[in-house]
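Student: The following block contains a protein sequence and its predicted model.
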Amino acid sequence: MPMPGLRIIRELTRVGRVYWTSRDGSAGENALGRLFVHGEDGLESAMLWLTETGLLMEYASWTKVFERVSDRCAGAGLDVFATSKMLRHSLQQLDLARVRAERDNLRTQAQLPSAM
C-alpha cells in the first residue's frame, strides 16, 4: 500500500527529538504522524496506538474509544467507566512510583559499605 509522506525514524533522542528520512531521500526532524522504524519484517509503525489500517490514531478519536468501552462495561453490568485522562494519570502514578522506588534503592545502596 503506497503511503505518501511516509517517514522512517533514524534517531530518537532522549529529549524527544525525532530525526527521519523519507523514501525519496529527504530528511527532517520532529515529524508527527506517519513515523516508521525498520523492524524484523520490514517497516513498522513507530506509534503505540494505531487504527485498524495501521496508521496513527488521531487525538479526537480517543474520547469516542473510551465512551464505547465505558458503554460496553455498563452493558455487561459493570459499574465502571474510564477516560483517556484517567488512563494518563494512572500511568503517570505508576511511573512516579517506579522512579521513587529506584531512587530509594539507590539511596540504600549509597549508605551500605561497598564489598571488597
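Tutor: Yep, that arrived.
Student: Please make it C-alpha for all contacts and neighbour counts, starting now.
Tutor: Noted.
Student: What is the longest helix along the chain packed up against?
Tutor: Among the segments of the chain that qualify as a helix by DSSP state H, the longest is helix 84-111. Where contact means 3 or more C-alpha pairs under 8 Å, 6 or more residues apart in numbering; DSSP states H and E, helix 84-111 is packed against helix 61-75.
Student: circling back: now do the longest helix of the chain against helix 61-75, angle only.
Tutor: 100 degrees (axes from the mean of the first three to the mean of the last three C-alpha atoms, to 10 degrees).
Student: also this one, for the comparison:
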Amino acid sequence: MEAKQKINIIANIVGLMASLGGMAMTIILLYFNPYSHGDVSSGTVKIAYATLFAPAVFALIPLLFKKHRLMFISFLWSLPISIYLGGTPGIFKLFGVICILYLISALLFSFKTARLK
C-alpha cells in the first residue's frame, strides 16, 4: 500500500471518529448529562444541535463524497463552542479533542493531496 492510500485511510478514520464522537457527546450533553439533574431548555437543545451535532453530521460529507476540504468547515463551525467546552471540567472537555480531530483529518487530507500527487 502506498503512502497516499495510508494517509487517506488514517484521515478517514480520524474524521469518522470525530464525527461519531461529536454526535455521541452531544446526545450525552443534552440527555444523559451527569452534571445536570434538571430538564434541558429548548433553547439549549437548539444551540447544541446547531453548534455541536450539525458539524458532526456535516463532517460525514467529506468522508462520503470525497470533498475533503469541507472538513475544515466542520472544524471552524464547532471551534467557538469547542473552545468554551474544552475549558470546562469534566467529560465535555472532549469536545475540544473532537474539534482538534476535525482539524487533523482536514490537514491529513490536505497533506495527502498537496505533497503526494
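Tutor: Great, that's in hand. Just so you know, these numbers come straight off a predicted model, no measurement behind them.
Student: quick one: TM-score?
Tutor: Here the TM-score for the pair of chains, by TM-score structural alignment, normalised by the length of the first structure, is 0.24; 37 aligned residues with a C-alpha RMSD of 3.3 Å.
Student: quick revisit: in the longest helix of the first structure, which residues are buried?
Tutor: By 16 or more other C-alpha atoms under 10 Å, helix 84-111 of the first structure has no buried positions at all.
Student: Okay, strands next: where are they in the second structure?
Tutor: Using DSSP state E, no strands are found in the second structure.
Student: mind listing the helices in it by residue range?
Tutor: Under DSSP H, the second structure gives helices at 3-31, 42-48, 54-58, 60-65, 71-86, 94-115.
Student: can you pull the buried residues of the longest one?
Tutor: Within helix 3-31 of the second structure, the residues that qualify as buried are 7-8, 11-12, 14-23, 25-27, 29-30, counting by 16+ other C-alpha under 10 Å.
Student: is it true that R7 of the first structure touches G28?
Tutor: No. Between R7 of the first structure and G28 there is no contact under C-alpha atoms under 8 Å: 9.0 Å.
Student: so what sits against both of those two?
Tutor: W20, T21 (C-alpha atoms under 8 Å, 6 or more residues apart in numbering).
Student: Please say which of those two ends up with more neighbours.
Tutor: Under the criterion of other C-alpha atoms under 10 Å, the comparison of R7 of the first structure against G28 puts R7 first, with 27 against 13.
Student: Now do I83 of the second structure against L76 of the second structure, distance only.
Tutor: 11 Å (C-alpha to C-alpha, to the nearest Å).
Student: likewise F109 of the second structure?
Tutor: The value you get for F109 of the second structure to L76 of the second structure, if C-alpha to C-alpha is used, is 16 Å.
Student: These two - which one has more neighbours?
Tutor: Each of F109 of the second structure and L76 has its neighbours counted (other C-alpha under 10 Å); F109 has more, 25 against 14.
Student: The more buried one contacts I7, doesn't it?
Tutor: Yes. Assessed by C-alpha under 8 Å, F109 of the second structure is found in contact with I7 at 7.5 Å.
Student: Quick one: end-to-end length of stretch 60-79 of the second structure, please.
Tutor: 17 Å.
Student: Which positions in it come out as buried?
Tutor: Buried-residue list, stretch 60-79 of the second structure, by 16+ other C-alpha under 10 Å: 60, 62-63, 68, 70-75, 77-79.
Student: what distance separates that stretch from the middle of the whole chain?
Tutor: 9 Å (C-alpha atoms, centre = their mean, to the nearest Å).
Student: contacting residues around it?
Tutor: With C-alpha under 8 Å, 6+ apart, stretch 60-79 of the second structure has contacts from 12, 15-16, 19, 51-52, 55-56, 58-59, 96, 99-100, 102-103, 105-106, 109-110.
Student: I appreciate the help and will end here.
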